[in-house]
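# model the structure of this input:
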Amino acid sequence: MTTRRKFLATAGIAGAAALAPPALYAAKPKIRWRMQTYAGPALAEHVIKPAIESFNKIAGDEMQIELYFADQLVPTGELFRALQKGTIDAVQSDDDSMASPTEVTVFGGYFPFASRYSLDVPVLFNQYGLAEIWEKEYAKVGVKHISAGAWDPCHFATKKPINSLDDLKGKRVFTFPTAGRFMSQFGVVPVSLPWEDIEVAVQTGELDGIAWSGITEDYTVGWADVTDYFLTNNISGAWAGSFFANMDRYNALPEHLKELLKVTLDSSHYYRQWWYWGGEAELRVNGSKMKLTTIPDEEWAEVEKAAKVFWDEIAKESETKAKVIQIFKDYGELMEKAGRPYRYS
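Next up is the predicted model:
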């Protein structure tokens, strides 16, 4: 296993050459930032690289951002600490994966059933007050929360078919901390590994599956090549992730570069909205690598019911968490009352 992982890491360096970081448009810019994303090279091509290329092209010799992929500078679980210390100037990640010491960390990534569709995430942040809560919480620890956006829904990709809740029992699955904490009550065994080790871990049987993405990422990063089944039931409608910056480095930027940073990173959020939304449908229908399976609605309702209990447990942990949970509840109630196309009963 160790030998294969070392080979994969070495091969990954060669592969990364074809998926190079964004070009720098100035050899000696006045300001140079280093940003690390949670994503590996193939995924970063879509979720961050176009935005950074755009920023660098416009900023020119005023400022350039060097983009690093998953675990290149520091492990993903150490991203927050590196950002806070200024080892890294900016980060693209979810709160949960980078182990942020804030009251909102549990809601990053896939908080069970907090969203039904990807558009729910920007609405919750921009119209329901989550952006202000996140900004306040991160300011307490010396980090600037720039903006949040939606990624893909969370599904299981597995070696063996999942047709019932019983089929989940004992399955060793790579997933996010909070998602794993929630799904463990149904027998799922959450496993934490470096991102680049996942494909090999599935091949060797160290993992039985992955609950880290939707089907678009499964195909993009190669996981569809080592898993055989895709469960259509999802535990969240969209991954919630953000862009963060070291507070001192951010405050030192002139106002026009702050605005440029915001605009180009917002373009990344827009790109992902249509890339994932179209990809999820296209690959379910026309993808040839994984067979779709489904847990019946009446059985999956047990998971949705358990999520409500989980929400109430989280709300008891702090006043801030209770405030976020109440926003989720108010929003969900409004969407249900609004009916189609916002919610389908």
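# C-alpha from now on. contacts and neighbour counts both.
Will do.
# residues in contact with I198?
Going by CA atoms under 8 Å, 6 or more residues apart in numbering, I198 touches F174, L207.
# would you verify that it is located in a helix?
Yes - counting by DSSP: H, G, I helix; E, B strand; the rest coil, I198 is found in a helix.
# how much space between it and E299?
29 Å (CA to CA, to the nearest Å).
# do E103 as well
Taking CA to CA, one finds E103 at 32 Å from E299.
# so which residues of the chain form strands?
31-37, 63-68, 90-93, 143-150, 155-158, 172-175, 189-191, 209-213, 229-231, 240-246, 291-293 (DSSP state E).
# which strands and helices sit next to the fifth one?
Spelled out, it's strand 155-158. strand 209-213, strand 229-231 (3 or more CA pairs under 8 Å, 6 or more residues apart in numbering; DSSP states H and E).
# the structure of the following sequence is requested for comparison with the preceding one:
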Amino acid sequence: MDRRSVIKTTGIAGVLAAGIAPAVHAQAAVRWRLASSFPKSLDTIFGAAEVFANQVKAMSGGKFEVSVHAAGELMPPFGVVDGVQQGTVEVAHTAPYYFFGKNECFALGCAIPFGLNSRQMTAWMYDGNGLKLMREFYAKYNIVNFPGGNTGAQMGGWYRKEIKSLKDMKGLKMRIGGFAGKVLERLGGVPQNIPGGEIYAALEKGTIDATEWVGPYDDQKLGFNKVAPFYYYPGWWEGGPQLDFFINDKAFNGLSAENKAIVQAAAAEAHVTMQARYDARNPAALKQLVAAGTKLRPFSQDVMAEAFKQSLGLYEELNAKNEDWKKIYADYSKFRADQNLWFRFTEATFDRFMQSQKL
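Purely as a prediction, here's the structure:
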């Protein structure tokens, strides 16, 4: 008798009584390793990888586990893309713009000077063409990417001396993340690409004159206020930097449909959680820093205007020499223009009014 016929006519009880075992397809356990670009001490940005791993384990009933490794444990902070590309690890959690030296397009997946804010970046990724375009690009590096957090707009960094005008940027040795260093060079500065865990020592020793990281909550943990008193805003080079989970394409494509859905859902959870933590924790940290003597300063108008001009000039140059950039930036810039028009009449106007009130 045909197995399917037995099941259909007698049900599972009849099958068991007849001594015919039903076919059971047990899903094999999956074990991945994740290499982070960040130290464990930064519970917000490193913590997003832990959120991801915890969600993967919970949603799979423990059958899919991801071990999370801090910067330097498996590979250097800036070695994680090579690690994923070569299959040394299955997944990395990092800021894509760290790798602009491979191709400037990595920055478009994270943040560029005077780019999208965090909400706009998420909109471009999830409902615009961002995820599609960036995945086409990352495929050249054997990577499948998922948005993995956003810090929100960042601060403009810590300085040993005041930046009163554009001339004070000349010769300034500054740790600045990724692509923004290209604009700093055009302003006369000297960019330094230093991992988060090594910044304090460089600033304390005077190897650098200034640094930026993220914002008050992280910066306070790293102790920058102890060696540089002036804290500037805004971080015009990253209005909404997105972190990513970079996954080796063979590892991802080898997953079952269920586990692929779990990865997508876990990444989305981490994406939302990271910014929620920053938005919730930054205000108190900023109050504490100012109370402890931090001197809060806005960048002067001439610094902002020249940085904006130089940024747009850089993008035009890249359009002429980098076909990948030209393709992605065309979509990105159109999306940015539409978003700024919309935010001008809604978010920005509402925010300005609320911030002028004494609540």
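# which residues does stretch 87-106 of the first structure contact?
33-38, 76-80, 82-83, 107-109, 134, 137-138, 176-178, 240-246, 249, 318, 320-321.
# wait, which of the helices and strands packed on strand 155-158 of the first structure is closest to I327 of the first structure?
Shortest distance between I327 of the first structure and these, using CA to CA, is found for strand 209-213: 24.5 Å.
# quick one: that closest one to the second structure mean distance?
Comparison of strand 209-213 of the first structure with the second structure after fitting gives an average deviation of 2.0 Å (mean CA distance after the TM-score superposition for the first structure).
# now for that strand, which elements pack on it?
strand 155-158, strand 172-175.
# among these, which comes closest to W275 of the first structure?
With CA to CA as the measure, strand 155-158 is the member of those nearest W275 of the first structure (17.0 Å).
# report the distance from the closest one to the chain centre.
Centroid displacement of strand 155-158 of the first structure relative to its chain, using CA atoms, centre = their mean, to the nearest Å, is 15 Å.
# all helices of the second structure, in order?
3-17, 47-59, 80-85, 105-108, 118-126, 130-138, 180-186, 199-205, 216-222, 249-253, 257-291, 301-321, 323-345, 347-356 (DSSP state H).
# columns distance to G149 of the second structure on top of these, output as CSV?
Below are those laid out as CSV (distance: least, CA to CA, whole Å):
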stretch, distance to G149 of the second structure
helix 3-17, 46
helix 47-59, 7
helix 80-85, 17
helix 105-108, 15
helix 118-126, 9
helix 130-138, 14
helix 180-186, 19
helix 199-205, 22
helix 216-222, 15
helix 249-253, 20
helix 257-291, 4
helix 301-321, 25
helix 323-345, 19
helix 347-356, 21
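# deepest of these, which one?
helix 105-108 (a mean of 24; mean count of other CA atoms under 10 Å).
# mean shift of that one relative to the first structure?
Looks like 2.3 Å for helix 105-108 of the second structure (mean CA distance after the TM-score superposition for the first structure).
# so which bit of the first structure is that helix matched to?
Mapped onto the first structure using TM-score structural alignment, helix 105-108 of the second structure spans residues 104-107.
# quick revisit: redo the strands of the first structure as a markdown table? Include distance to F125 of the first structure and mean neighbour count.
Below are those laid out as a markdown table (distance: least, CA to CA, whole Å; neighbours: other CA atoms under 10 Å):
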| stretch | distance to F125 of the first structure | mean neighbour count |
| --- | --- | --- |
| strand 31-37 | 21 | 19 |
| strand 63-68 | 26 | 23 |
| strand 90-93 | 16 | 26 |
| strand 143-150 | 7 | 24 |
| strand 155-158 | 23 | 27 |
| strand 172-175 | 24 | 25 |
| strand 189-191 | 28 | 21 |
| strand 209-213 | 21 | 25 |
| strand 229-231 | 28 | 23 |
| strand 240-246 | 10 | 24 |
| strand 291-293 | 32 | 16 |
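# could you point out which of those sits nearest F182 of the first structure?
Comparison of the strands of the first structure against F182 of the first structure by CA to CA identifies strand 189-191 as nearest, at 9.8 Å.
# please pull up the equivalent of Y331 of the first structure in the second structure.
So, by TM-score structural alignment, Y331 of the first structure is matched to F335.
# residues in contact with its match?
By CA under 8 Å, 6+ apart, the neighbours of F335 of the second structure are W124, G128.
# and it, how far from I143 of the second structure?
Where I143 of the second structure is concerned, F335 of the second structure sits at a distance of 24 Å (CA to CA).
# repeat for K164 of the second structure
From K164 of the second structure to I143 of the second structure the distance is 43 Å (CA to CA).
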